[in-house]
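> Pasting the sequence and the predicted model now:
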Amino acid sequence: MTEKLLRTRPLPPEAHTGRPWRIHEIAPDFRLEDVWALPTPGGPDDLPRLVRLMTDRDDDREFPLPYRVLFAIRWWLGSLLGLDDEDDGLGERVPSIRDRLPADLRDTTGPGFTNVPFDAVYLTEDEYVAEIANRTVHGLMHVGWVADDAADGGYCAQMAVLVKPNGVLGEAYLTFIKPFRYLVVYPALLRTIAKIWARGNEVAA
């Protein structure tokens, strides 16, 4: 199953927009950028475990070298051009979407990432959302836990990226990085998540 998922192309937008996710009502002004199936076959209650495995990554050496080099260049350019200054982040240039949460989601933050600047927004039994903001974009990462049609009674994750570009600069930035996302970032991310998930299943067993 993992190898099959790793060979797939991005999912159609309807794989995200056609489901009754809470994020639709919370962030209707964000546009959907990507949807991918994650190689995480599991049971109906496994989303919290996946979130822990994804977020608690102090060491990025599991990721392929091209992935690490690309992100090192991105953070270097961000520092050089001032793209990631504090006054362009959450609570400064844009408010966090946590400010929009309905009462039943305000105490469901979930774990935050240890190695990338994403802040957790909420975690439910089938949704996890984290956000990031800089000078170019306000972005959301949505991980949904869905029934897997290819596995009888099984489940897997879908990852959607939603964005609100910051004007012309943001649109230009998203256009520039799109080839790198598809050629380097997502393939490496899928392979690494597959290894992390498989290792986590072995430990749990």
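It's in. Please read these numbers as outputs of a predicted model, since none were measured by experiment. Residues are numbered from 1 along each chain as shown.
> Please count neighbours and contacts with C-alpha atoms only from this point.
Noted.
> which secondary structure element contains Cys156?
Secondary structure assignment for Cys156, by DSSP states H and E: strand 155-165.
> List the buried residues for the helix or strand just after that strand?
Once strand 155-165 ends, the next helix or strand along the chain (criterion: DSSP H and E) is helix 167-180. For helix 167-180, a neighbour-count test (16 or more other Cα atoms under 10 Å) marks 170, 174 as buried.
> and Thr121, which of the three is it?
Not quite, residue 121 is Val, not Thr. Here Val121 is recorded as strand under DSSP: H, G, I helix; E, B strand; the rest coil.
> how much does the host helix or strand of Thr192 deviate in direction from helix 167-180?
Under the criterion of DSSP H and E, Thr192 resides in helix 186-204. If you take axes from the mean of the first three to the mean of the last three Cα atoms, to 10 degrees, helix 186-204 sits at 70 degrees to helix 167-180.
> Tell me how far Leu32 lies from Gly200.
30 Å (Cα to Cα, to the nearest Å).
> Second structure for comparison follows:
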Amino acid sequence: MKTILVVDDEPGIVQIARDYLDRAGFRVLTADDGPGALRLARTEHPHLLVLDLMLPGMDGLDVTRALRQDQATRKLPIIMLTARVEEADRLIGLELGADDYMTKPFSPRELVARVRAVLRRTEDTPPPAALIQIGALSIDLERRVVRRNGIAIELTATEFDLLAVLAREPGRPFTRSQLLDIVFDLTYAGYDRTVDAHIKNLRRKIQPDPAGLQYIVTVYGVGYKCLEL
């Protein structure tokens, strides 16, 4: 049974999330502040964290930042909840490493669907095959490991999936909508900037020298493609 940690300071939201996730077959833990979220994430090792942005003691962005800096929790999938509608808040969360986000009020059924989708992305193992080599970058699809010049690069599950989709078909442009559909397993109306935020993180990790070889190329007016060598 998968364990989901739900963190929100609104008891009604926590209760409805707990009820629906419990009915869906998940074990549910809850916390109502940032320090409690960190403590449970580090001691209970949940499979996924549903995290409110606005929390007492320590907000969701600080919690995400702390988790991503800790070796034991840096790959914990995170779905961020926010009552804010500003795009900047959403993108900051994604840039810090959140895998998905939902704006409150939200459908509890959609929350369950998002949880399942993120868990699938985290757990799916591509068929054995494969090692893709692009310049100094090697992508092991079976082990989900990326190396540059032999040195492993830490990627989130979403970042790896984006890179794998692009690298499997180098030179082929993918629209943002296609990447949302393939990688996120859900239809996002108007959420193209979600892809941009994850691509920005991915580029920063795999091509730290902006003047060097660009593994992911922007196709203006279309989307992105992987460099074809």
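Perfect, I can see it now. Treat the numbers as computed from the prediction; the structure is a model and nothing was measured.
> Superposed, how do the two chains score by TM?
Put the two chains on top of each other and the TM-score (TM-score structural alignment, normalised by the length of structure 1) is 0.24; 89 aligned residues with a Cα RMSD of 5.8 Å.
> picking up where we left off before, name the helices or strands packed onto the helix holding Thr192 of structure 1?
helix 2-7, strand 31-42, helix 47-55 (3 or more Cα pairs under 8 Å, 6 or more residues apart in numbering; DSSP states H and E).
> between Leu32 and Gly200 of structure 1, which one's more packed in?
Neighbours were counted for Leu32 of structure 1 and for Gly200 using other Cα atoms under 10 Å; Leu32 has more, 17 against 14.
> looking at it, the more buried one is touching Ala160, isn't it?
Yes: the criterion here is Cα atoms under 8 Å, and Leu32 of structure 1 meets it with Ala160 at 7.3 Å.
> Identify the contacts common to these two.
Residues touching both Leu32 of structure 1 and Ala160 (Cα atoms under 8 Å, 6 or more residues apart in numbering): there are none.
> name the element Asp161 of structure 2 belongs to?
Element membership of Asp161 of structure 2 [criterion: DSSP H and E] is helix 157-168.
> following that helix, which helix or strand shows up next?
Next helix or strand after helix 157-168 of structure 2 toward the C-terminus (DSSP H and E): strand 174-175.
> Packing partners of the helix or strand following that next one?
Moving toward the C-terminus from strand 174-175 of structure 2, the next helix or strand (DSSP H and E) is helix 176-184. Judged by 3+ Cα pairs under 8 Å, 6+ apart, the packing partners of helix 176-184 of structure 2 are helix 108-123, helix 157-168, helix 192-206.
> highest average neighbour count across the ones you listed?
Comparing these by mean neighbour count (mean count of other Cα atoms under 10 Å), helix 157-168 comes out on top with a mean of 20.
> So what touches the strand holding Cys156 of structure 1?
Residues from elsewhere that reach strand 155-165 of structure 1, judged by Cα under 8 Å, 6+ apart: 16, 29-44, 47, 136-148, 171, 174.
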